[in-house]
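In: for reference, the sequence and a predicted model appear below.
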Amino acid sequence: MEVVDAIVLAFWVMLPAYVPNNAAVLAGGGRPIDGGRTWGGRRVLGDGKTWRGTLVGTLAGATLALVLSAVAGDVGSAVGVDLPTFPAPAVVALPLGAMLGDIGASFLKRRTGRERGAAFPGLDQLDFTVGALGVTLVAAPGWTTETFTLPVLAVIFVLTPLLHVTTNVGAYYLGLKSEPW
């Protein structure tokens, strides 16, 4: 697989996982998933993980996956790469997994004494990726192993941290986030 093809394919298949956290930030607010509960003297998740954000993020990613499936042939022809469509289980699994990965990272942050918004290098950049890939592997195993080949995974694990840092810094300067990570 050519490097450019792997980059295009990796970006394409991860878009439904890249969008949910951004949509959740824009939806913002609402009832926290942990309902304000604490564990070991610290919040379980914190105010930043809400039911509304999780729902809106998942719906935004699923909607994007459906749109991408509808245009895969035309876009693939235009860019010269065979782009896959998203089977129904992956339509939901990629964005939901991204949200669950982010929620899991919040849980780990609280357990390690980090407050909301505190940096956790590595985890902050890849939590949603690991969640998306894990949930999608369970929901659509054949599609996942066929689509996420080693070259595509390598691109994802290099591209994602770069995109994450860039979009978070941009959101910070636009006043959408209170910290640039």
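Out: Yep, it's here. Numbers count the residues shown, from 1 in each chain.
In: make it CA atoms for all contacts and neighbour counts henceforth
Out: Fine.
In: all the strands of this structure, residue numbers only.
Out: Under the criterion DSSP state E, the chain contains strands at 38-39, 42-43.
In: distance between the longest helix belonging to the chain and the chain's centre?
Out: Longest helix in the chain, counting residues (DSSP state H): helix 51-79. Here helix 51-79 is found 12 Å from its chain centre; the criterion is CA atoms, centre = their mean, to the nearest Å.
In: one more to weigh against that first structure:
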Amino acid sequence: MDIFESVVVAFWVMLPAYVPNNVAVLAGGGKPIDGGRTWGGRRILGDGKTWRGTLFGTLVGAVLALVLSASAGEVGATLDVSLPTFPPAAVVALPLGAMLGDIGASFLKRRTGRQRGAAFPGLDQLDFAVGALLLTFLGAFDWAMDTFTLPVLAVVLVLTPILHVTTNVAAYWLGLKNEPW
């Protein structure tokens, strides 16, 4: 697999994990997952992690995975790249894992005394990708092993922070986020 194919495959398979958190921002609001509860004098997650955002983000990511699966042959032929389709377990695991990774990062931020929106370099850029990969390897192990080769994983680790920073700055400029990280 050459570098072009590794980049295309990495972006393709991670797209259902990249989209959910952005969608959750748009659909957010509603009841917080932690119900306002605290632990050790701090909120467990905070108001930014809602049931509606989590559900909507996961649903949109799953629908996107289905659309990508349906178009893999045509898009792959156009790009001259063999693009994988998504088995049912990966359809759910990638977006749900992304949302759970972000929720886990929020939990860690609260435990370290960071307020909602506070930067946590490294964690902010990779939490959702790590969550998506972990859940996908648990739920669709054989597919994940075949798809996330070392070159593809390397691209994911480089591409994800770049995309994360770029989309967050754009969302900030558009007034969708209160901070650019």
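Out: Good, I have the coordinates. No experiment lies behind these values; they were computed from the predicted model shown.
In: any idea what the TM-score comes out to?
Out: The TM-score (TM-score structural alignment, normalised by the length of structure 1) is 1.00; 181 aligned residues with a CA RMSD of 0.3 Å.
In: distance to residue 162 of structure 1 and mean neighbour count for the strands of structure 1 - can I get that in JSON lines?
Out: Listed next are the strands of structure 1 as JSON lines, based on distance: least, CA to CA, whole Å; neighbours: other CA atoms under 10 Å:
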{"stretch": "strand 38-39", "distance to residue 162 of structure 1": "33", "mean neighbour count": "12"}
{"stretch": "strand 42-43", "distance to residue 162 of structure 1": "30", "mean neighbour count": "18"}
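In: residue boundaries of the helices in structure 1?
Out: For structure 1, the helices defined by DSSP H occupy 3-27, 51-79, 88-111, 123-139, 141-147, 150-173.
In: average offset between the second one and structure 2?
Out: In this case it means helix 51-79 of structure 1. Relative to the matching residues in structure 2, helix 51-79 of structure 1 has an average distance of 0.2 Å after the fit, by mean CA distance after the TM-score superposition for structure 1.
In: and what of the fifth one?
Out: Comparing helix 141-147 of structure 1 with its match in structure 2 after superposition yields a mean distance of 0.3 Å (mean CA distance after the TM-score superposition for structure 1).
In: residues in contact with that helix?
Out: Applying CA atoms under 8 Å, 6 or more residues apart in numbering, the contact partners of helix 141-147 of structure 1 are 84, 87, 133, 136-137.
In: tell me the one of those residues nearest residue 56 of structure 1?
Out: Closest approach to residue 56 of structure 1 among these (CA to CA): residue 136, at 18.7 Å.
In: run a quick neighbour tally on the closest one.
Out: Neighbour count for residue 136 of structure 1, taken as other CA atoms under 10 Å: 25.
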